[in-house]
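>>> curious how this folds, go ahead:
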Amino acid sequence: MDEISVLGIECFGHHGVFDHERRDGQTFVVDLSLGLDTRPAARSDDLHDTVDYGSLVDRVTAVVTGEPVDLIETLADRVAGVCLLDSRVEWARVTVHKPSAPISARFSDVTLTITRQRTDTPAAGPGEGPR
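Coordinates of the predicted model:
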């Protein structure tokens, strides 16, 4: 299994359990790693034979900038669901960074990393992935 990664996707979203997070929003950073067989694309040298990561980033950005959720766990699961919409993707590892999390201590980042496989059923929102 090969791996394609896109790291550091910055998006502005309104996720969080506190009113000020929902109202004011904050920057989230998403890292994606996808497991798939890239040999067909290597043989054909054709974008149609692999994951178009530019389009995928657009769909991921739409999830992060879209409907607010309370938890980054829910957000990460929705992003994984979008990644698994492409039948060539066998697994997706998603890290959501929340560097401006409302924590009173000094810190550099809060992250959550999940891995979902094709056989999993992410809790995606409407039209955002398999159920």
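>>> CA atoms for contacts and neighbours, from now on please.
Will do.
>>> which SSE is residue 20 in?
helix 19-24 (DSSP states H and E).
>>> just the buried residues of that helix, please?
Of all the residues in helix 19-24, those buried under the rule 16 or more other Cα atoms under 10 Å are 21-22.
>>> what's the next helix or strand after that helix packed up against?
For helix 19-24, the succeeding helix or strand toward the C-terminus, using DSSP H and E, is strand 26-36. In terms of contact count using 3 or more Cα pairs under 8 Å, 6 or more residues apart in numbering; DSSP states H and E, strand 26-36 is assigned the packing partners strand 2-13, strand 91-97.
>>> quick one more, to check against the first:
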Amino acid sequence: MEQIILKNIRVYAYHGCLAEEGMIGSDYRVDLKVSADLQKAMQTDALSDTVDYVHLNKIVKEEMAIRSKLLENVAKRIADRILDELTDIQKITLKIAKINPPIAGDVANVSVKIKVKKV
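Sure, this is the predicted structure:
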């Protein structure tokens, strides 16, 4: 099983439990790793035989644009949609980090990381 990795996808979004977060927004970074059989693509050199990372990035950006209170909810939506739309993917590791979260103290980011396997 091979992997395709998108690291540090930069997104501005409006997630959070506070009303201010919905108005002001925040910077986010998303790391995505998907596992799939890429052997055929290695031989054919054809985009149709691999997982299109442009499609992965599009899903991340579209789902990040939908406001949620919790990053856990956003992560699940992204993972569910990837598994639904890109049927060759067997496993997903996804990390969403909120940069400079509105909490007391000097915290660079807070993140949620999930791992999902196709059943």
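>>> report the TM-score for the pair.
Superposed pair, TM-score by TM-score structural alignment, normalised by the length of the second structure: 0.94. Supporting alignment: 118 aligned residues with a Cα RMSD of 0.9 Å.
>>> hmm, back to that, average offset between the helix holding residue 20 of the first structure and the second structure?
For helix 19-24 of the first structure, the mean distance to aligned residues of the second structure following superposition is 0.6 Å (mean Cα distance after the TM-score superposition for the first structure).
>>> show me what contacts residue 49 of the second structure?
38, 40-41 (Cα atoms under 8 Å, 6 or more residues apart in numbering).
>>> if we use 6 Å, what do you get?
residue 41 (Cα atoms under 6 Å, 6 or more residues apart in numbering).
>>> picking up where we left off before, any chance of the helices and strands packed on strand 26-36 of the first structure in TSV, plus mean neighbour count and distance to residue 73 of the first structure?
Below are these laid out as TSV (neighbours: other Cα atoms under 10 Å; distance: least, Cα to Cα, whole Å):
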stretch	mean neighbour count	distance to residue 73 of the first structure
strand 2-13	15	14
strand 91-97	23	8
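>>> now the ones you listed in JSON lines, with distance to residue 108 of the first structure?
Output for those, formatted as JSON lines (distance: least, Cα to Cα, whole Å):
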{"stretch": "strand 2-13", "distance to residue 108 of the first structure": "15"}
{"stretch": "strand 91-97", "distance to residue 108 of the first structure": "10"}
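>>> quick one: which of those is nearest residue 106 of the first structure?
Closest of those to residue 106 of the first structure is strand 91-97, at 15.7 Å (criterion: Cα to Cα).
>>> the closest one to strand 2-13, inter-axis angle?
30 degrees (axes from the mean of the first three to the mean of the last three Cα atoms, to 10 degrees).
>>> contacts for strand 91-97 of the first structure?
Contacts with strand 91-97 of the first structure, where a contact means Cα under 6 Å, 6+ apart, come from 28-35, 80, 110-118.
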